[in-house]
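Student: sequence first, predicted model second:
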Amino acid sequence: MTPRIGTAVYRHLIYTLGLMRIVGAVEGAAAVDRAGTGKIHRRGDARAHDTNDHFRLWIQHGASSPETAASAARIQRMHDHYARTYPFSNETYIHGIALFTLLSDEILGIAGIHPFTEQEKAAQVQHWRTIGAHMNVQGLPATWAGMQQGMRAYEESPDWYRLTPEGHRCAEALIERANT
């Protein structure tokens, strides 16, 4: 079934803006780019669909479901495989979890829309903490404010987050995909 246009646009937006932020991270950029040979360059649409399929499954089945645990385990195996060449620190995993916890609110907030109640924010945090636990991420913030603080500290540190040739190549690939 093809999603309605609004759903498709929203998924595309979350994927594109989320991955733009992931490749702003030094470790994230290196792993996604893989010296210009990453899936983002070779099969960008397939990479986007694969990522969105995992996210959709996690939402449909819930973070604690066996289906989500299996999906997260597949992603973790992939990360472990690429980590042999492109290491990922726990800090980078925390950044990714915090980013996807907060991203919808940030995007909609630009338009002055604040869709989440405090209870929904707490549920969003719990959802992504559970995903993080499936992926063996340690030390995840337990609150919305903690996720905001953790993400902000990571992105403000040039040790973790700065322009790199790898990140630039990935961003260009995302922009090109968005324009087609």
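Tutor: Noted; the coordinates are in hand. Small disclaimer: the values here were computed from a predicted structure and weren't measured.

Student: every contact and neighbour count from this point should use C-alpha atoms.
Tutor: Noted.

Student: what sits against Gly36?
Tutor: For Gly36, the contacting residues are 166, 169, by Cα atoms under 8 Å, 6 or more residues apart in numbering.

Student: oh, that last question was meant for Gly96, not what I typed.
Tutor: Taking Cα under 8 Å, 6+ apart, one finds Ile22 in contact with Gly96.

Student: and the gap between it and Phe88?
Tutor: Applying Cα to Cα, to the nearest Å, the value for Gly96 to Phe88 is 11 Å.

Student: with Pro158 instead?
Tutor: 16 Å.

Student: so for those two, which sits in the more crowded spot?
Tutor: Per other Cα atoms under 10 Å, whichever of Pro158 and Phe88 has more neighbours is Phe88, with 18 against 11.

Student: report the secondary structure state of the more buried one.
Tutor: coil (DSSP: H, G, I helix; E, B strand; the rest coil).

Student: check contacts around the closest residue to it other than its chain neighbours.
Tutor: Sequence neighbours aside, Glu27 is the residue nearest to Phe88 in space, at 5.9 Å (criterion: Cα to Cα, 6 or more residues apart in numbering). By Cα under 8 Å, 6+ apart, the contact set of Glu27 is 86-89, 92, 160.

Student: again, but for Leu102
Tutor: Shown in contact with Leu102 (Cα under 8 Å, 6+ apart): 144, 147-148.

Student: from the residues you listed, which ones fall inside helices?
Tutor: 144, 147-148 (DSSP state H).

Student: for the spatially closest residue to Tyr161 that is not a sequence neighbour, what are its contacts?
Tutor: Excluding the flanking residues, the one nearest Tyr161 by Cα to Cα, 6+ apart is Ala25, at 4.3 Å. Listed by Cα under 8 Å, 6+ apart, the contact set of Ala25 reads 92, 155, 160-162, 167.

Student: what's the closest of those to Ile113?
Tutor: Glu155 (23.6 Å; Cα to Cα).

Student: contact partners for that closest one?
Tutor: Here Glu155 is in contact with 25, 161 (Cα under 8 Å, 6+ apart).

Student: put this beside the first:
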Amino acid sequence: MQEQQTPVAQGASAAAVSTDFIRTSRKWIRKRIEQLDPYVDYQEIWALSYIYNVTDFDLHWQYTVDNSHLGMTTWGADAAYRDGTGAMIVQAEQRTTNTNDHMLLWAEHGPDSPVTKQAIDIVNKQHVKWAKHYKGSFSHSEDYIFLFSAAATAEHTLKRSLGLPGWSEKQKIAAHRFWCGIAELFTVESGEVLTDVEPMPKTFEECAAYAQAYSERPWPENPIGAPFTEELIKQFLEAWFPQQALRPFGRALITTFFAPSLFRIYGMKQPHWALQSLARGFVRARFIYRDYIRADEKEPITERHRRLVAKGRATASRIDTTVHRAVGKQNPGGGCPHARIN
């Protein structure tokens, strides 16, 4: 019997994927992606690739790995670490949640949505605020392009490095188009639109090459990045590896996936080869289990979180709440598929 095909309405969130379609297969996401046009449906493809089968552990792991690289540049470390007073340090749990919630909202709604535009407006205003204290730190267009290029290509690159199949051609095209759309919403310190200063790479492959080249630049040693990164690792370990005996493995689970240049820049030691092998095997096994064994989730993690909030079993996301309230005020007749969180 042919599977029922119900396309997502234009402008709808990823949560609007047909439940009739979902019920037809345990591994429905790959089949759904195969039906879509990446040049038109790139937002849905990115959402299906990013926010359905992801877990809170995955989000925290990726946050820790990604943000550990902020200290590759002295200005990046200064703006994030702030002499030990930065939110990543003194408000660690909330900062982690806020960052992940931004990424999830963008993925759920897409670059053209008023929800995403409102969320990124918050980020731009934060950058303007901190640029007054750390002049020049938010003026480097290549830092933004690196982050967005890495975001588009990181999972594919990681899977290939673990000997696993990477993303399909449709996922690559969709990821590139999605992050090009996100980049167009950001401004640099001068107030100029980021992509007017420096365009995004033209293809997925060029994004991957850009991210690699950036991380392999001969950046000068930056010891301020080490204590900053140690704090991020400590936060991850306290959340997911409370047993002291597992801490060395938990630490290797982060540092194994650092850009090689980071150890020189920070003056940090690489993990023991045995721990590296364990970490790579662990991540590889998680991908295999998620992609080939377990049933695909029927709703994105954003909706799972909202459902827990509605049941009183979780705290509402500050970002989700703030953004949807603002969008609701700006568009009293609609504009967002979710009920406003009070």
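Tutor: Ah, there it is. These figures come from a predicted structure and were not determined experimentally.

Student: quick TM-score on the pair, please.
Tutor: TM-score of the superposed chains, computed with TM-score structural alignment, normalised by the length of the first structure, equals 0.88; 176 aligned residues with a Cα RMSD of 2.1 Å.

Student: hmm, back to that, tell me the counterpart of the residue nearest to Phe88 of the first structure in the second structure.
Tutor: Mapped onto the second structure by TM-score structural alignment, Glu27 of the first structure lines up with Trp75.

Student: for Phe55 of the first structure, same thing?
Tutor: Residue pairing (TM-score structural alignment): Phe55 of the first structure is matched to Met103 of the second structure.

Student: for Ala69 of the first structure, same thing?
Tutor: In the second structure, Ala69 of the first structure lands on Lys117 (TM-score structural alignment).

Student: isn't that match right up against Glu184?
Tutor: No: the criterion here is Cα atoms under 8 Å, and Lys117 of the second structure misses it with Glu184 at 10.2 Å.

Student: those two - which one has more neighbours?
Tutor: Lys117 (20 against 15).

Student: that one: which element?
Tutor: Element membership of Lys117 of the second structure, judged by DSSP states H and E, is helix 114-131.

Student: secondary structure element for the closest residue in space to Asp45 of the first structure that isn't next to it in sequence, which one?
Tutor: Spatial nearest neighbour of Asp45 of the first structure, chain neighbours left out: Arg177 (7.4 Å); criterion: Cα to Cα, 6+ apart. Secondary structure from DSSP H and E places Arg177 of the first structure in helix 165-178.

Student: onto which residues of the second structure does that helix map?
Tutor: By TM-score structural alignment, helix 165-178 of the first structure lines up with residues 223-236 in the second structure.

Student: same check, this time on stretch 92-101 of the first structure
Tutor: Under TM-score structural alignment, the match for stretch 92-101 of the first structure is residues 143-152.

Student: the matching stretch vs the first structure, average distance?
Tutor: Stretch 143-152 of the second structure, aligned to the first structure and superposed, deviates on average by 1.2 Å (mean Cα distance after the TM-score superposition for the first structure).

Student: how far is that stretch from where the chain is centred?
Tutor: Averaging C-alpha positions (Cα atoms, centre = their mean, to the nearest Å) puts stretch 143-152 of the second structure 10 Å from its chain's average.

Student: look up how far Ala150 of the second structure lies from the aligned partner of Gly132 of the first structure in the second structure.
Tutor: Using TM-score structural alignment, the equivalent of Gly132 of the first structure in the second structure is Ala183. Ala183 of the second structure is 12 Å from Ala150 of the second structure, where distance means Cα to Cα.

Student: try Asp143 of the second structure
Tutor: According to Cα to Cα, Asp143 of the second structure stands 11 Å off from Ala150 of the second structure.

Student: for Leu59 of the second structure, same thing?
Tutor: In terms of Cα to Cα, Leu59 of the second structure sits 15 Å off from Ala150 of the second structure.

Student: more neighbours: which of these two?
Tutor: The neighbour comparison of Leu59 of the second structure against Ala150 (other Cα under 10 Å) goes to Ala150, with 21 against 18.

Student: which stretches of the stretch 1-150 of the second structure form strands?
Tutor: Taking DSSP state E, counting those that start in this stretch, the stretch 1-150 of the second structure contains no strands at all.

Student: okay, helices next: where are they in it?
Tutor: Listed in chain order, the helices of the stretch 1-150 of the second structure (DSSP state H, counting those that start in this stretch) span 19-22, 28-35, 42-50, 56-68, 74-81, 87-90, 92-109, 114-131, 141-161.

Student: what residues are up against the counterpart of Lys202 of the second structure in the first structure?
Tutor: With TM-score structural alignment defining the correspondence, Lys202 of the second structure maps onto Ala142 in the first structure. Residues in contact with Ala142 of the first structure (Cα under 8 Å, 6+ apart) are 125-126, 129.

Student: surely Ala142 of the first structure is within a helix?
Tutor: No: using three-state DSSP, the assignment for Ala142 of the first structure is coil, not a helix.

Student: what number of residues lie near the nearest residue to Ala46 of the first structure once chain neighbours are set aside?
Tutor: In space, and not counting its chain neighbours, Ala46 of the first structure is closest to Lys39: 8.0 Å by Cα to Cα, 6+ apart. A count of nearby residues for Lys39 of the first structure, using other Cα under 10 Å, gives 15.

Student: returning to that earlier point: among the contacts of Ala25 of the first structure, which one sits closest to Gly6 of the first structure?
Tutor: Closest to Gly6 of the first structure, out of all of the contacts of Ala25 of the first structure and judged by Cα to Cα, is Gly167, at 28.4 Å.

Student: any idea how far Ala30 of the first structure is from that closest one?
Tutor: Counting by Cα to Cα - Gly167 of the first structure and Ala30 of the first structure are separated by 7 Å.
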